[in-house]
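[1] Below are the sequence and a predicted model; questions follow.
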Amino acid sequence: MTALGFLYPGHSAEDDYPRIEQLLGSDIRVDVVHTDVGEDAHRVDALRQIGTPERLAKGVEQLRLSGAEAVVWACTSGGFVHGWEGAHEQVRTLAVTAGLPASSTSFGFVHAARELGAAKVAVGATYPEDVAGLFAEFLRTGGLEVSAVRGSGSGTAAEVGAWGEAEVFALARAADSPDADAVLLPDTALHTAAHLSALEERLGKPVLTANQVTVWEALRLADRRVNAPGLGALFTREPIVQA
């Protein structure tokens, strides 16, 4: 049994995690601990406060007791708003506090795109344009080319958590560009686990979504590889060997 630990801010789309656990269909256990959000707002100043060391540390002990082999900060915007170096420092601090390998959803997107050989990506973000732009900048720093960025302007995670299939598909279609190797939907408040296969079929290319990528990143840290067709190309393709 491989136990994976996730620190998830508040309550929005955390039900994606038991769904993903079921779709993995193997000896993987997914443990989610909720962290305090403070102010639920897609503003840079508020997002910088979501993932402070103090907030993350409060959930770490519970994950250690669960037997987690790795921990991931399951909040994309709460990572990339600190920039590349700041997000690295956030993860380093989390790893030291937990005594476990650690990462975040933001880095998960970069690693997952590299895994698929997706050098050029399109971004469909639920955030306002300025926050979406910071995610694109983060990806570029990670070596990816961003062909298009679409921000939807939602103000809160609670708002995004209420989105259904129609809104998710509309966001993905609006974000896609013909030259993109993959489409990225970077918000862990967005329910996507039930739609991955259909999204990829509709767009004809890999789709990387926040909760999917978060679980994949934890598996990567735990040195586990699981074939799960219901979770999209990321969980079915052979890894790309980087030159």
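    Ah, there it is.
[2] Only C-alpha atoms from now on, for both contacts and neighbour counts.
    OK.
[3] can you tell me which residues contact the residue nearest to residue 237 when sequence neighbours are not counted?
    Spatial nearest neighbour of residue 237, chain neighbours left out: residue 116 (7.4 Å); criterion: Cα to Cα, 6 or more residues apart in numbering. Counting by Cα atoms under 8 Å, 6 or more residues apart in numbering, residue 116 touches 234, 237, 239-240.
[4] One more pass at 10 Å, please.
    Taking Cα atoms under 10 Å, 6 or more residues apart in numbering, we find residue 116 in contact with 181-182, 206, 233-235, 237-241.
[5] and residue 103, helix, strand or coil?
    strand (DSSP: H, G, I helix; E, B strand; the rest coil).
[6] okay, now it: neighbour count?
    Residue 103: 27 surrounding residues under other Cα atoms under 10 Å.
[7] here comes the other one, which I'd like you to weigh against the first:
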Amino acid sequence: MVSCPTVGIIYPDHAAEDDYPFAAELLGVRIPVAHIYGTDLHAVPELLDLGSPEKLAAGAAKLEAESPDVVVWACTSGSFVYGPDGARNQVEQLSASAGGIPASSTSFAFVEALRALGATRVAVAASYPRDVSELFVEFLRVAGIDVVSFTGAGIETAAQVGTLTSGEVLDLAAANDHPDAQVLLVPDTAMHTLRFLRDIETHVGKPVLTANQVTVWEGLRLAGYNLGRPELGTLFEEGVDHDTR
């Protein structure tokens, strides 16, 4: 375990990246953010371009001066859109571009976080159009997760998601939970959630995993760093297994 890891974040465009310095200050770690750019449409061709090896290599190059211990591609849709095998290849290439340090993405972060919580049944409250949301559902199912319900809110761009208020996020979560789900998933790193994650969990009455939350957690997990910080939700409570692969 390192005393103060540096989790490098590659973040698409601009929307809710201020969640990361908030988490860094709360956790007492370094989370530098490098931006890459493309059209922010929640549409498959655009998402495939956004998560391309060339763009992620450019993001890794921007982080080089920060000497990160790990690097995480902070984009759910820009990773699961490749499918499980393609997403695995994506992070392997990212690791190589970053000098061989551990790498992951938000999609894998969701899977690892669910394993840490011991949960296998989830509801998904997604901001994306339905066709994109279905790709996330399939990604989870291949990983052995039972998706008991899901929604695609049909928000077309990440920029629009970034403008959602805490009340709107709470309403999205509550309206799309399911009584059979052990955990509610709220993907999309363009959505602000970290400052009111406990409010979301209280609102729905169960653990909630959000994109920026699991991205930070995954980076710390890969760095071998375990910290209880319940302000960031059930996932960050003491006793949750953060063991690395």
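    That came in fine, so what should we check first? In this text the structure is predicted, and so the values were computed from the model without any measurement.
[8] hang on, the earlier thing: in PyMOL, select just the buried ones from the contacts of residue 116 of structure 1.
    Burial among those is assessed by 16 or more other Cα atoms under 10 Å; the matching PyMOL selection reads:
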select buried, resi 181+182+206+233+234+235
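[9] what residue is smack in the middle of structure 1?
    In structure 1, the centroid-proximal residue (Cα atoms, centre = their mean) is residue 210; its distance is 2.8 Å.
[10] So the residue nearest to residue 192 of structure 2 when sequence neighbours are not counted, which state does it fall into?
    Leaving out its chain neighbours, the residue that sits closest to residue 192 of structure 2 by Cα to Cα, 6+ apart is residue 16, at 5.3 Å. For residue 16 of structure 2, the assignment made with three-state DSSP gives coil.
[11] Counterpart of residue 16 of structure 2 over in structure 1?
    For residue 16 of structure 2, the aligned position in structure 1 is occupied by residue 13, per TM-score structural alignment.
[12] isn't its match right next to residue 187, touching?
    Yes: contact status for residue 13 of structure 1 versus residue 187: in contact at 9.5 Å, counting by Cα atoms under 10 Å.
[13] overlap in contacts of the two?
    Common neighbours of residue 13 of structure 1 and residue 187 (Cα under 10 Å, 6+ apart) are 157, 160-161, 211.
[14] Can you get me a residue count around the residue nearest to residue 192 of structure 2?
    With other Cα under 10 Å as criterion, residue 16 of structure 2 counts 22.
[15] So which residues of structure 1 form helices?
    Secondary structure of structure 1, counting by DSSP state H: helices at 16-24, 44-50, 53-65, 77-80, 83-98, 105-116, 129-141, 157-161, 165-175, 196-203, 210-221.
[16] the inter-axis angle of the longest one versus helix 105-116?
    When you say that, I think you mean helix 83-98 of structure 1. Using axes from the mean of the first three to the mean of the last three Cα atoms, to 10 degrees, the inter-axis angle of helix 83-98 of structure 1 relative to helix 105-116 is 110 degrees.
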